[in-house]
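In: Sequence and predicted model, in that order:
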Amino acid sequence: MARRFAPFGPRRVRRPALMLAVALLAAAGWTVVWATDGLHTWEVGTVDARFRLRGARPAQNFAVIELDDATIGELGERPPLRRSRYATAIDKLRRAGARLIVFDIQFTEPTRMREDNALIEALGRARPTVLSTTETDGHGHTAVLGGEDTQRAFGVRVGSTLLPNDSGGVIRRMDYSVDGLKGLWVVAAETLWRRPVRQFGSALIDYAGPPGTIQAYSLIDVLRDRLPAGAVAGRIVVVGAAAPSLGDVHPTPTSPNGAMNGPEVIANTISTVLRDRPLRDPSWPVAVLAIVLCAALVPLAGLRLTPLRSQALGLAFAACFVVAAQALFDHGLVLPVIAPAGALLCAAIGALAVHYALSASEQRRTHELFARFVGEPVVRELLTRQDGGLLGGVRRDGTVLFADLHGFTALAERLEPEATIEVMNRYLGEMSDAVMAQRGTLVSFLGDGVMAVFGAPLEQPDHADRALAAAREMLDIRLPRVNDWLRAQALSEPLRMGIGMSSGDVMSGHVGSARRVEYAAVGDTTNVASRLETLTRDLGAALLISDATRSRLSAPPEDLLSLGELKLRGRDGRIVVWALDRASHRIEEHTS
C-alpha cells in the first residue's frame, strides 16, 4: 500500500489563497446585500416562516371587542354607530374590570351633541382611556373629541394607528411615531406604565399567533350583557372594527391564508411594546459574523476534505444554521438568513469551481510532467486515477533499474562531438522505448546511463517481471539494434552495457523548484540497484539483480545464476545477487 507524502509544487500554495479569496468575496458581497437590504422580500419571508414555526403564544392580558357582522345585524344600524353605543360599551367594560380601554375607532369629526357628550362622559368615567386617529397636523396635534383640551379634561390620550405596509402589503413593523404623533401602542404602554417609553425607530411586531389567538368577543355581547364572567377583568381591551365589509383587515406574518382584523393587530402591537419589543434585529457585528462564518466554512473545509465531504459539511451546517436561527428567533433575536445562506451557497459553488479548476490545471500539469517519464497509456491512466498525491510523494513497492554503457567515455574521446551526441541519442532513445514498452517510468538520464522505476507512480503487482522484461529487451533487442546502426555508420566498435536491478520500498515523486521539476525515486532500493549496476563492470556481467527482485518474480527464469552473498561498495552488510547465465568467466573468478 502506498504511503503519501505532502505534494510538491505551487498547487498547494495556490489552493489556500484561492479558497480564502472565495470566502472573502462571498462574505463581502453578501454583507453588502444585507447592509443595503437587498432581497428584502425573501428575508422577511423567512421571518414569516419563523413566526409560523414558533406557533401561537398565550396573550391572556388582552381581549378584543369586535364591531362585527353580528353586531351590525342585531343592532340594525349601519356603521358608524351612534357614539352613545360606545359610551354604553365603555361603561360596561369598566364595570367588568377592564384594565385599559383602547379604541381602534376614530372619533375625529363631531356628530350630534348628545351623542358626543355621552361618549366623552363615559370616557371620563373610565379614565384613563386611549383613542386612535390617522389624522394629525404634522406636529403631533389631533382634533379627536374636538381637540387636546377636551382630551386632557377627560383623561383621554390619542395615538396614531398608521402602520407601515411591508413587502406584499404585510404588516410586520411599527413605528414609534407618525407625523409627530406617537403610535397608539406607545401611548397605551405609557398610559399603563405612567412613564415615557424609550424612543425607537422601527420595530418588529411580535405577533402572539394567527388570527384568533387573542380572545375576541362581539360588541353586541358587551351591549347585551352577554360577556362571560371575568372575560375582560384585568385585561387591556381593544375595541375596533372586525367585519370584513368594513375593510379593517390586514395580512400579517401569522396569517398567510387570510387576514387579521385591525383591533387584533393593534393588540399585538401594544403587547410588543409592553414586553419591551422582544424581537430585536441583530447588531451589525453579529450579522456580519454570521455571514462571514457561512462564507468561510466550505472553502476552509475544502483545504482538508474532499469536495464531496466539504459540500456535505456545508449542507449540514446550513441545516444547523436554520435550526439555530429559529431557536434564536424563539428567544428574541431575528438573525438574517438569506444573506448567510447566500454567502454559504456562493462560497460552496466557488470552492467547487476552484477545486475543479485546479484539478483541470493539475491534470494538464500531470500530463506535461509525466509524459516526459512514462508512455502515453500510463499518462492516461494517471489522469483517471490522479488525486494530487502522485505529484507529491508516494512510497510504493517497486523495482529500480540502472543501465549504463561500459567504456563509452573512452569511446566519446575518439569521436567528434556531433557523433558522440548522435550515438547517445540513438542509444538513450532505444533504452527509453524499452522501459516505456513495459509501462515503466523513465526517471533520468545519467550521462550515458538510464534510471527507471517500475511500480511507481502507478502500482504494478508485476513490477519485477516488467523490469526484467525491459532489461532483456535492452540487452537482446535494443543494444544489438544500436550496434547494427553503429556498424552501418562506421562510427565505432559495438557497445556493451551493464544493468543493475533491485526491488523494495521506493519513495518517488516530483522534486525541484518552481523553475525546474524532475521525477525522482530514492531510498535503499535505489542505492542497491545503482551499486549492482556498478558491480557489473567488475564482474563483466550484463545484468545483476538482487534477491529481493528475484523473490518478486512470478516465475523466476532458469537462466538466473546465483552469485551468493556479495559485498556492495559503500553499503554495510552483504546481499544475495543473481546474474544472467550469459555472464563471463570473470563472475566465476570473483565468486570462487
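Out: Everything's here; your move.
In: going forward, measure contacts and count neighbours with C-alpha atoms only.
Out: Noted.
In: ranges for the strands of the stretch 301-450 of the chain?
Out: Under the criterion DSSP state E, counting those that start in this stretch, the stretch 301-450 of the chain contains strands at 393-406, 441-446, 449-454.
In: And here is the other one:
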Amino acid sequence: MRRIGRRDIIAAILIALLAGAIFTSPPLQVLQGLSLDILTALRGKIIGDRRDPATSPVVVVAIDGETYDTPPFRGSPTQTWTREIGRVLGSITEGGAKVIGFDVIFPSSIEQSEIPFGDAPLGTRMKGFDRDYLIALRQLSDGGKLVLGEILSNDHSDRPYRAQQLAVKNNVRALNVHTDPDDVIRRMPLSFSIDGKPVPAMAVELAARALGAKPEIGPSGTMELSGYAIPSAVPNTLTLNFRGRGRDVPAYSFADLRACVEKGDRDFFHRAFDGKVVLLGTILNFEDRKLTSMRVSRGYDGSPAPRCAPPAPALTQKARSDVAGVFVHATVVRNLIEHDAVTELGFPARTILTIALAAIIACLACTLAPGGAVIAWFALTAVYTAVAVGAFVHALALPLTEPALASLAALAMMIGYRFVLADRDERFLRKSFALYLAPEVIETMVASGKMPALGGEMRNVTMFFSDLSGFSSIAETMTPGELVTLMNEYLSAMTDIIEGHGGYVDKYIGDSIVAMFGAPADDPAHARNAVHAALKCHEKLADLNANNPAFAGHGLSHRIGLNSGEAVVGNIGSRRRFNYTVMSDTVNVASRLEGANKYYGTAIMASEATVAQSGDTFAWRELDAIRVMGRGESIRVFEPLAEKGAESVAQAKVTAAYAEGLACWRAREFTKAADTFERTAPSDPASASFAKRARALAASPPPPDWTPVNILEGK
C-alpha cells in the first residue's frame, strides 16, 4: 500500500470536488432522474414490491380496447358514449365511491356536430342527447363526488365543453404533468396558478376529497394534506413512488361495468368501489402513453380487476417501458393517501454525498494499485447501491448515478495524477536503484519519499561469503567472452538461491559473493536461511558442472563461510557516493571462515554462533577450534552436512569417526587420533588433514601449555 503525502491529500480533495461539481451540475441534472429509474428497477427486482391490488385506495375504470370492440361502442364516436358513461358513473357512486375523477376530456358534444344529416346538421337532430348525462354530472358534482379534467396551455387549452363545465359548477382540475428534460415523468405538479390563485391538480383534489381535508401550505413552504407534508425536491411537485410498478392498481374495463349495469348487479359495484377513489381514463396501446421512472424496470397498465358480466378477453398483459397516463394520476393519489411519496435529497445534500464518495475513492486510488482501486470502486459502489435500495424501500431516494459516476471519474483522474505526477518520482527511484539497492531499501525510500542518506543501525545478521577455488588459473585458459558467460551463469544462479532464501547480495568481488541474511528485511530465522542457502548453492554448483555447457571441463568448486552476530548495516560511504552494506567483526570472521575451508578441504564452514542460532534444523560436524588471522580469540567451526535426519549413512559414519579422532586430539592422544582419522581419510579431506597433523605431533609432542587450537596464518 502506497503512503499518502500532503500533496496527494490535496490532489484527492480537489479531484473529488471537481468530480462532484461536474456530476451534480445542472447540465447533468438528467442523472438525478436516472437514479430514480434505476432505484425503481432495483427495488422491484431485489425486493419485489408486490402489493395486493385489493388494498389500493384508488381504482381505474378503463376505456380500453375491449370497450372499443364491444357494442354499443363499436364503430360509434366517443361523443355518443356519454349516456352510458353517466349510467356507469351513477352505479359506481351508488357502490360507495368517495370521488370520481376524469382523465378523459370531452371537448365537444354530439349536439354540436355540424355534420349534415338530411336537411339539417346532425347536432340539430341530436338536441337533448346529453341531457341525462349532464344531469348525472350535476348530481355527482353537487355531492362532491366528481371532478372533471382539463389540460392547461398558453396556446390551446383542452377543456370539457361548456355545458359540462356548467353542470359540474367548474369542478374542473388540471391533468398537466411535469416532464423532465429527458421527456420522462418522475414528478407531478401539486397545484397550478389560475387567475392568480393556487388551484390543486387533479390527483391532489381527488386525494383531498377522499381524505376529507384541504391542501394547505405549511410553515416550511411545502404543501400539506391531512397532516402529511408532501416532500418536494422540485418546488410544488410530488416525486412519484411506483412501488407496485402499476400492478397495485386494479383496472376495471368500462365495457364490463356497462354490462354489469345492464345486469343490475349492485353488489358488484359495492364490492369494487366502496370507499375508493375512481379514475376514468383510457388504456390503449397508441394513446396517452407516458414514460415514467418505471421505464427501466418496465411497468404495467394496472392489474386486471374482477369482472362482473362477460368473460375476460384472452389477452396477455406485458410489461412496457411506457404506461397509460391514468396510472400516473392514480399513483399520485395513492402516494398522497398513503403518505408514500418519494423523498429526494436537495441539491446541497446530493452534492456533499457525491463529493464524499468521490473523495473516498480518490484516497483509495492514491494508496492502492490501479487494479486494487478499481476493485475497491466496484465494492464501494455495490455497498452504496445496497444502502440506496434499502433507503428507497422506505421512499427515500439517495443519489445513485451521480456518486457512482463521480467516484469513477475521481478514480480515473487520480490514476492519471499518479501516473503523471505522484508516481513519477517513485518510478524514477525504482528504476535508478533497482540494480544497486535491496528491494526493501527501495520500498523504504518510496514510502518515506526521501532519497537514501548516510547512516546505519546495529542488527543481528548472518554473513555469507563465497569464493571459487583456483579460479584465477582456470580464467587464464578462457577467452573473455567465455569467462563473462561463465561468471554470469554462476553469479545469477547463486544470487537467485540467496535471494530466494531472504538474503541480500551486498556486492560481487570478482568471483566472490558477499551476502547477508537478516537485513535489510528483518528475519528472525536468518541463520537457518543462510545455512539452507549455502547447502543449495553447493548443490547447484554440482548441477551446473554436470549440465551447463559453460562449465564443461572446468570442474569448478567454491568455498562458503558463514558467521552470525551483531553488525552495523546501512548506507555507508562518502557523502557523495555510498552503498547499502554491512561492517563489523562478524563480517571479517565470515570472510576468514570462507578461506579456512581450504585447510580442511571443506566447501562450507560455519561458526558456532551460526550453529547456535540455526537451532536443531541441520546435522553438523564439528571441524576444529581455530584462530583466524587478525583475531585473538579462538572459535569452534562446523560443517553443515544436511537437514536433520537427511544425512547419508556415509556422512554419519565419517562424522562419528571424526568426532572420535577430534576428542583424542584434544586429549593429546595424537597417535590414537591419527589412527582414527586415517580410517576415513581416503574419502574425507578434513580427516586426512587432521591425520597428518596428528602424526606430526605424535612424532614431536608439543609443550605442556599446548592448546588444541589451529592457528591459521593465511586468509
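Out: Nice, I can see it. Not measured: the values here are computed from a predicted model.
In: And the TM-score between them?
Out: TM-score for the superposed chains, counting by TM-score structural alignment, normalised by the length of the first structure: 0.64, backed by 493 aligned residues with a C-alpha RMSD of 5.6 Å.
In: Make a markdown table out of the strands of the stretch 301-450 of the first structure and add mean neighbour count.
Out: Below are the strands of the stretch 301-450 of the first structure laid out as a markdown table (neighbours: other C-alpha atoms under 10 Å):
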| stretch | mean neighbour count |
| --- | --- |
| strand 393-406 | 26 |
| strand 441-446 | 20 |
| strand 449-454 | 26 |
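In: In a markdown table, list the ones you listed along with distance to E190 of the first structure.
Out: Formatted as a markdown table, the strands of the stretch 301-450 of the first structure follow (distance: least, C-alpha to C-alpha, whole Å):
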| stretch | distance to E190 of the first structure |
| --- | --- |
| strand 393-406 | 75 |
| strand 441-446 | 87 |
| strand 449-454 | 88 |
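In: Minimum distance to A471 of the first structure: which of those strands has it?
Out: Counting by C-alpha to C-alpha, A471 of the first structure lies closest to strand 393-406 out of those; the figure is 8.1 Å.
In: so what does that closest one touch, helix or strand wise?
Out: Strand 393-406 of the first structure sits against strand 3-5, strand 449-454, helix 463-473, strand 496-512, helix 524-539, with contacts defined as 3 or more C-alpha pairs under 8 Å, 6 or more residues apart in numbering; DSSP states H and E.
In: quick one: D276 of the first structure from W193 of the first structure, how far?
Out: 12 Å (C-alpha to C-alpha, to the nearest Å).
In: Mind listing the shared neighbours of the two?
Out: The overlap between the contact sets of D276 of the first structure and W193 (C-alpha atoms under 8 Å, 6 or more residues apart in numbering) is empty.
In: about what we covered before: out of the strands of the stretch 301-450 of the first structure, flag the one nearest A520 of the first structure.
Out: The nearest among the strands of the stretch 301-450 of the first structure, by C-alpha to C-alpha, is strand 441-446 at 6.0 Å.
In: hmm, who's touching the closest one?
Out: Contacts of strand 441-446 of the first structure (C-alpha under 8 Å, 6+ apart): 372-374, 428, 432, 435-436, 450-454, 456-457, 518-521.
In: Could you identify the buried members of these?
Out: With burial judged by 16 or more other C-alpha atoms under 10 Å, the buried subset of those is 372-374, 428, 432, 435-436, 450-454, 456-457, 519-521.
In: Narrow those residues to those in helices?
Out: 428, 432, 435-436 (DSSP state H).
In: Just put the residues you listed in TSV and tack on distance to G73 of the first structure.
Out: Putting those into TSV (distance: C-alpha to C-alpha, whole Å) gives the following:
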residue	distance to G73 of the first structure
L428	109
S432	105
V435	103
M436	100
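In: closest to A410 of the first structure among those residues?
Out: Closest approach to A410 of the first structure among those (C-alpha to C-alpha): L428, at 17.8 Å.
In: For L408 of the second structure, which residues are in contact?
Out: Contacts of L408 of the second structure by C-alpha under 8 Å, 6+ apart are 358, 361, 377.
In: Let me know the helix or strand that the closest residue to the last one other than its chain neighbours is in.
Out: Spelled out, that is W377 of the second structure. The shortest distance from W377 of the second structure to any non-neighbouring residue, by C-alpha to C-alpha, 6 or more residues apart in numbering, is to I361 (6.4 Å). For I361 of the second structure, the element it lies in under DSSP states H and E is helix 347-367.
In: so how far does that helix sit from its counterpart in the first structure?
Out: Helix 347-367 of the second structure differs from its equivalent in the first structure by a mean of 3.9 Å after superposition (mean C-alpha distance after the TM-score superposition for the first structure).
In: Quick check: the gap between the residue nearest to W377 of the second structure and I9 of the second structure.
Out: I361 of the second structure is 12 Å from I9 of the second structure, by C-alpha to C-alpha.
In: Kindly report the same for G481 of the second structure.
Out: Plainly put, G481 of the second structure is 53 Å away from I9 of the second structure if you go by C-alpha to C-alpha.
In: Of these two, give the one with the bigger neighbour count.
Out: With neighbours defined as other C-alpha atoms under 10 Å, G481 of the second structure and I9 compare such that I9 has more, 15 against 8.
In: Who are the contact partners of the more buried one?
Out: By C-alpha under 8 Å, 6+ apart, the neighbours of I9 of the second structure are C363.
In: buried sites along the host helix or strand of it?
Out: Element membership for I9 of the second structure (DSSP H and E) is helix 6-23. Residues of helix 6-23 of the second structure classed as buried: 8, 11-23 (neighbour count, 16+ other C-alpha under 10 Å).
In: who touches the residue nearest the centre of the first structure in this structure?
Out: Taking C-alpha atoms, centre = their mean, the centroid of the first structure lies closest to V298, which sits 3.4 Å from it. By C-alpha under 8 Å, 6+ apart, the contact set of V298 of the first structure is 310-311, 313-314, 344, 347-348, 351.
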